[in-house]
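*Asks:* Whatever this is, show me its structure:
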Amino acid sequence: KVGDRVGVGCLVGSCGSCQMCESGYEQWCTSTPGTLWTYRADAEGNPTTGGYSRGFTVREDFALHIPEELDFAACAPLLCAGITTYSPLKHYNVGAGSRVAVLGMGGLGHVGVQIAKAMGADVSVISHGRSKEADARRFGADHFYATSEEGTLESLRGSFDLILCTVSADGLDYAGYMAALRPYGVFVDVGLPTEPVSLPLRAFVNGGKSFAGSQIGGIAETQEMLDFCAAHGVIPQVEMITGEEITQAYDNVVASRVRYRYVIDTSTFPESA
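*Replies:* Model (predicted):
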């Protein structure tokens, strides 16, 4: 109703009637034109521009209720990073007794660590170096491993039920990470490297392991994620910026200097933009 605090995530519409939509997976809408994204999509001849937009036109059932416990600005990344990490952790039944590793401690990873910990898992962070170890532990990580240290990956063989990979860098030792899974473990990738990857089939067959991908979640699951984060105090670490600071902020993201998400105050955009 008027006056409610609402959030708009990665999608603003879908057909609502295909099998995927009726099952709560609007992000996989199979109709034509399919899911209407808030960025890089075409809304009746008008390109959508995501977080650079002054506003959205959104179907009312695609607007999400923001719980009062969540800071309005700081929770903005939950609508992308939050659901991207929550969905696979829930799908693979992470809970008490689960051993979860989050690969990469950036904008996605720092939220994934908090969510996995709130679900009751024993959480490890695997990063290249140790510059983010203190932050990882502050977000709830029980263990921290640096792959730049010789023998680290080998020492983790058979350690995890699930590895959540948030890294988009090329050249990862995927076979090594598959070896770090326990039998029937799953490696879930939400990063998008630019180059194709290859894996020997023995990495899957030995131990009955799985390699999976994931991408956000449907509207009901996104609302569930927001309510979960409100109940467990999960909140991204953000820095609010103005429109004039976007270029510098983008350069900082590329250079991995951001801790951990920028949120743009779109009220600072010029009226003519």
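*Asks:* CA only for contacts and neighbour counts going forward, please
*Replies:* Noted.
*Asks:* how far away is Arg138 from Tyr86?
*Replies:* 19 Å (Cα to Cα, to the nearest Å).
*Asks:* and what of Thr152?
*Replies:* Remark: distance between Thr152 and Tyr86 (Cα to Cα) = 27 Å.
*Asks:* Now Met240. Nearest residue, chain neighbours left out?
*Replies:* Val263 (4.8 Å; Cα to Cα, 6 or more residues apart in numbering).
*Asks:* I'd guess that neighbour is in a helix, am I close?
*Replies:* No. Counting by DSSP: H, G, I helix; E, B strand; the rest coil, Val263 falls outside a helix, being strand.
*Asks:* My guess is it contacts Ala249. True?
*Replies:* No. Judged on Cα atoms under 8 Å, Val263 makes no contact with Ala249 at a distance of 9.9 Å.
*Asks:* Then Ala212 would be within a strand, right?
*Replies:* Yes. Ala212 forms part of a strand when assessed by three-state DSSP.
*Asks:* Contact partners for the nearest residue to it once chain neighbours are set aside?
*Replies:* Excluding the flanking residues, the one nearest Ala212 by Cα to Cα, 6+ apart is Val188, at 4.7 Å. By Cα atoms under 8 Å, 6 or more residues apart in numbering, Val188 lies in contact with 88, 162-165, 211-214.
*Asks:* Alongside the first, I'd like the structure of this one:
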Amino acid sequence: MNSPHNPLDADTLRRLQEDVIDSYDEELELEVDDRILDGPAGLSDEARESRRVYFRELFRLQGELVKGGAIKRITQRLNPRVCRVAALPAPNDREKTQWYFQRFVSHLPAAGEIVLFDRSWYNRAGVERVMGFCSDEDLEEFFRSVPEFEKMLVRSGIRVIKYWFSISDEEQSARFLARINDPLKQWKLSPMDLESRRRWEDYTRAKEVMLERTHIPEAPWWVVQAVDKKRARLNCMHHLLAQFDYHEVEHQPVHLPPRERHEDYIRNPVPADMFVPDIY
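*Replies:* Reported below is the predicted structural model:
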């Protein structure tokens, strides 16, 4: 909605409309299999073709991942028994007394598994640092420890791949405005998110120090240009696949067995008052 107290210029309105369409596309990604829909009315031929290309590449790359976001797009079609997301909340009082990396260790993958950390140990170098949730001594100890921690993981056979999705100041502002003006997305904005907008420069400086001090050959950082969300997802998925040698997995044919039937079995009727009314 466009309040007279919060006027939006034409470019911002266009961006909000694009964000709404992108939201539709996110829902379609969960529902559409291999069909490419034309999209909402009003799209230009160029936008319609770009959308077709996006879905075609998305499904192709997801197919490659199945052989072997952006987190949702990577995990969407993978077996949850071998690929999972670890999104740890803020540490509780007990966890605050533990070795900093301790609560992450139990989520690390076994052989043949993939774990995507939505909130990783790098929270310490970002939000904890900027918001004052850790001391300068804690931060310095983190920077001393994290390269050694990641080297240990790599020596044990775990591949550590780190992505930073980079957006501009203007893009972050536009995304926040899109959420503020969309009642269905306002829940995504926490007080911490709003404060992070105010402290954009502090977060940027923290990011620069983090990349400089934790970019190691064994576990380098990869920066994804993410102003265009769709291109960012595809580029990240393509790059992730390129980090591994993989091959076609042979699957045994699946045959549906015949259902056993017994003459003495009678299916009991469900009481009428237990049914949800057929409104639609």
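*Asks:* TM-score for the pair, please.
*Replies:* TM-score of the superposed chains, computed with TM-score structural alignment, normalised by the length of the first structure, equals 0.26; 115 aligned residues with a Cα RMSD of 5.9 Å.
*Asks:* still on that earlier bit, so Arg138 and Tyr86 of the first structure - more neighbours on which side?
*Replies:* Between Arg138 of the first structure and Tyr86, counted using other Cα atoms under 10 Å, the more crowded position is Tyr86 (27 against 13).
*Asks:* Report all helices and strands that the helix or strand encompassing the more buried one contacts.
*Replies:* Per DSSP states H and E: Tyr86 of the first structure is located in helix 81-91. With contacts defined as 3 or more Cα pairs under 8 Å, 6 or more residues apart in numbering; DSSP states H and E, helix 81-91 of the first structure has these neighbours: helix 109-118, helix 219-232.
*Asks:* Need the winner for burial among the ones you listed.
*Replies:* Using mean count of other Cα atoms under 10 Å, the stretch among those with the largest mean neighbour count is helix 109-118, at a mean of 27.
*Asks:* what angle do that one and helix 219-232 make?
*Replies:* For helix 109-118 of the first structure against helix 219-232, the angle between stretch directions is 70 degrees (axes from the mean of the first three to the mean of the last three Cα atoms, to 10 degrees).
*Asks:* burial of Gly13 of the first structure, as a residue count?
*Replies:* As a burial measure, Gly13 of the first structure scores 23 neighbours (other Cα under 10 Å).
*Asks:* check contacts around the residue nearest to it when sequence neighbours are not counted.
*Replies:* Distances taken as Cα to Cα, 6+ apart place Leu36 nearest to Gly13 of the first structure, at 5.0 Å, with adjacent residues excluded. Going by Cα under 8 Å, 6+ apart, Leu36 of the first structure touches 11-14, 42-43.
*Asks:* Now, of the residues you listed, which are buried?
*Replies:* Burial by neighbour count, judged by 16 or more other Cα atoms under 10 Å, picks out 11-14, 43 from these.
*Asks:* Helices - which of those land there?
*Replies:* Within these, no residue falls in helices by DSSP state H.
*Asks:* Closest to Ala179 of the first structure out of those residues?
*Replies:* Closest approach between those and Ala179 of the first structure, by Cα to Cα: Leu11, at 35.9 Å.
*Asks:* Could you report the distance from the closest residue to the closest one other than its chain neighbours to Ser155 of the first structure?
*Replies:* Nearest residue to Leu11 of the first structure, sequence neighbours excluded (Cα to Cα, 6+ apart): Trp37, at 4.2 Å. Separation of Trp37 of the first structure from Ser155 of the first structure (Cα to Cα): 42 Å.
*Asks:* and these two? which has more neighbours close in?
*Replies:* Shown here are Trp37 of the first structure and Ser155; by other Cα under 10 Å, Trp37 has more neighbours (20 against 10).
*Asks:* so who does the more buried one touch?
*Replies:* 10-13, 48.
*Asks:* Make TSV out of those and add distance to Ala118 of the first structure.
*Replies:* Listed next are these as TSV, based on distance: Cα to Cα, whole Å:
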residue	distance to Ala118 of the first structure
Cys10	24
Leu11	26
Val12	28
Gly13	30
Thr48	34
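*Asks:* which pair in these spans the largest distance?
*Replies:* So for the contacts of Trp37 of the first structure, where distance means Cα to Cα, the most widely separated pair is Gly13 and Thr48, at 12.2 Å.
*Asks:* Which strand runs longest in the first structure?
*Replies:* Secondary structure assigned by DSSP state E gives strand 181-189 as the longest strand of the first structure.
*Asks:* If we go by neighbour counts, what in it is buried?
*Replies:* So strand 181-189 of the first structure, judged by 16+ other Cα under 10 Å, has buried residues 181-183, 185-189.
*Asks:* Show me what whatever helix or strand Thr12 of the second structure lives in is packed up against.
*Replies:* Secondary structure assignment for Thr12 of the second structure, by DSSP H and E: helix 10-31. The contact analysis (3+ Cα pairs under 8 Å, 6+ apart) places helix 10-31 of the second structure against helix 169-180.
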